[in-house]
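J.: Generate coordinates for the sequence data below:
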Amino acid sequence: MPDHEDCGLRLALDRLGEQWTVMALAGLVPGPRRYRELERSLTGISQRMMTLTLRRLERDGHVRRHVEPTVPPSVTYELTELGRSFADQVAALVAWTRVRKQEIEASQARFDAETRR
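T.: Predicted coordinates:
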């Protein structure tokens, strides 16, 4: 990769390196979702981690947050155009891993067996 020093790759890797980013993106692909609805779809995520993940995605411009002035306030999240294009790239990576998963696992098993000798 030529001139990777400031190509922006770090911006994407910072998000991809977080466990819940991909799941949150996937949860928003079908369309806008309320906070609790999205939280329920992400089995195992804590409320704190959910909030941090959505804030980071919002800060990076991937997610838009809407607050309805109801009592209590109703908060909805949706992907922006940038977020949708990022989700498309992540989906391509997920598809690649599904196709190559067995090949990677077989390679790891061979390597592990050879290094135990």
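
J.: Please make it C-alpha for all contacts and neighbour counts, starting now.
T.: Noted.

J.: In the protein, which residue is most central in space?
T.: residue 22 (1.9 Å; CA atoms, centre = their mean).

J.: Distance-wise, check that residue relative to residue 12.
T.: From residue 22 across to residue 12, the span is 11 Å (CA to CA, to the nearest Å).

J.: ok, now residue 103?
T.: Distance, residue 103 to residue 12, using CA to CA: 26 Å.

J.: just residue 54 next, same as before
T.: From residue 54 across to residue 12, the span is 15 Å (CA to CA).

J.: Those two: which is more packed in?
T.: Between residue 54 and residue 12, counted using other CA atoms under 10 Å, the more crowded position is residue 54 (21 against 12).

J.: For the comparison step, fold the sequence that follows:
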Amino acid sequence: MPACPVETTLSLIGDKWKVLVLRDLITGTKRFGELKKSIGTVSQKVLTAQIRDMVENGLVHRKVYAEVPPRMEYSLTELGQSLQPVLDAMRNWGEDYKSKNA
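T.: This next block holds a predicted model:
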């Protein structure tokens, strides 16, 4: 981990797609297709890699159901949920910026 805490945070969620996945999972459990549809322009390969990275870092939980075809659901772990204030601050800042520069 980097010595700087800001750099640590950025290394975990500094990608545009990761932040959007977190935004969507804050409201509850989602399937891959729901995330892909909500985010839109991301490729399946990139989204899969980003989610996999967040699972490995303990931010996202992946639940696999023993069905054919396999069904997977994603939700935030307790650690991932602890990012809510960060996402709220980003949303508030974005809203302020948009209102002042509209």
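
J.: Give me the TM-score for these two chains.
T.: The TM-score (TM-score structural alignment, normalised by the length of the second structure) is 0.84; 101 aligned residues with a CA RMSD of 2.0 Å.

J.: corresponding residue for residue 97 of the first structure in the second structure?
T.: Alignment note (TM-score structural alignment): residue 97 of the first structure maps to residue 94 of the second structure.

J.: With residue 86 of the first structure instead?
T.: By TM-score structural alignment, residue 86 of the first structure lines up with residue 83 in the second structure.

J.: Pull the number of nearby residues for that match.
T.: Using other CA under 10 Å, residue 83 of the second structure is surrounded by 18 other residues.

J.: go on, residue 81 of the second structure?
T.: By other CA under 10 Å, the residues close to residue 81 of the second structure number 15.

J.: what about it, distance to residue 15 of the second structure?
T.: Distance, residue 81 of the second structure to residue 15 of the second structure, by CA to CA: 17 Å.

J.: Show me what residue 56 of the first structure aligns to in the second structure.
T.: That one, residue 56 of the first structure, aligns with residue 53 by TM-score structural alignment.

J.: ditto for residue 71 of the first structure
T.: Matched to the second structure by TM-score structural alignment, residue 71 of the first structure sits across from residue 68.

J.: Would you agree its match falls within a strand?
T.: No. The assignment for residue 68 of the second structure, made by DSSP: H, G, I helix; E, B strand; the rest coil, is coil rather than a strand.

J.: hang on, residue 20 of the second structure in a helix?
T.: Yes. Read with three-state DSSP, residue 20 of the second structure is one of the residues of a helix.

J.: Go ahead and confirm it touches residue 39.
T.: Yes. With contact defined as CA atoms under 8 Å, residue 20 of the second structure and residue 39 form a contacting pair (6.7 Å).

J.: Scan the second structure for its longest helix.
T.: Longest helix of the second structure, by residue count under DSSP state H: helix 84-100.

J.: which of the residues in it are buried?
T.: By 16 or more other CA atoms under 10 Å, the buried positions in helix 84-100 of the second structure come out as residue 87.

J.: residues making contact with it?
T.: With contact meaning CA atoms under 8 Å, 6 or more residues apart in numbering, helix 84-100 of the second structure is reached by 19, 23, 26.
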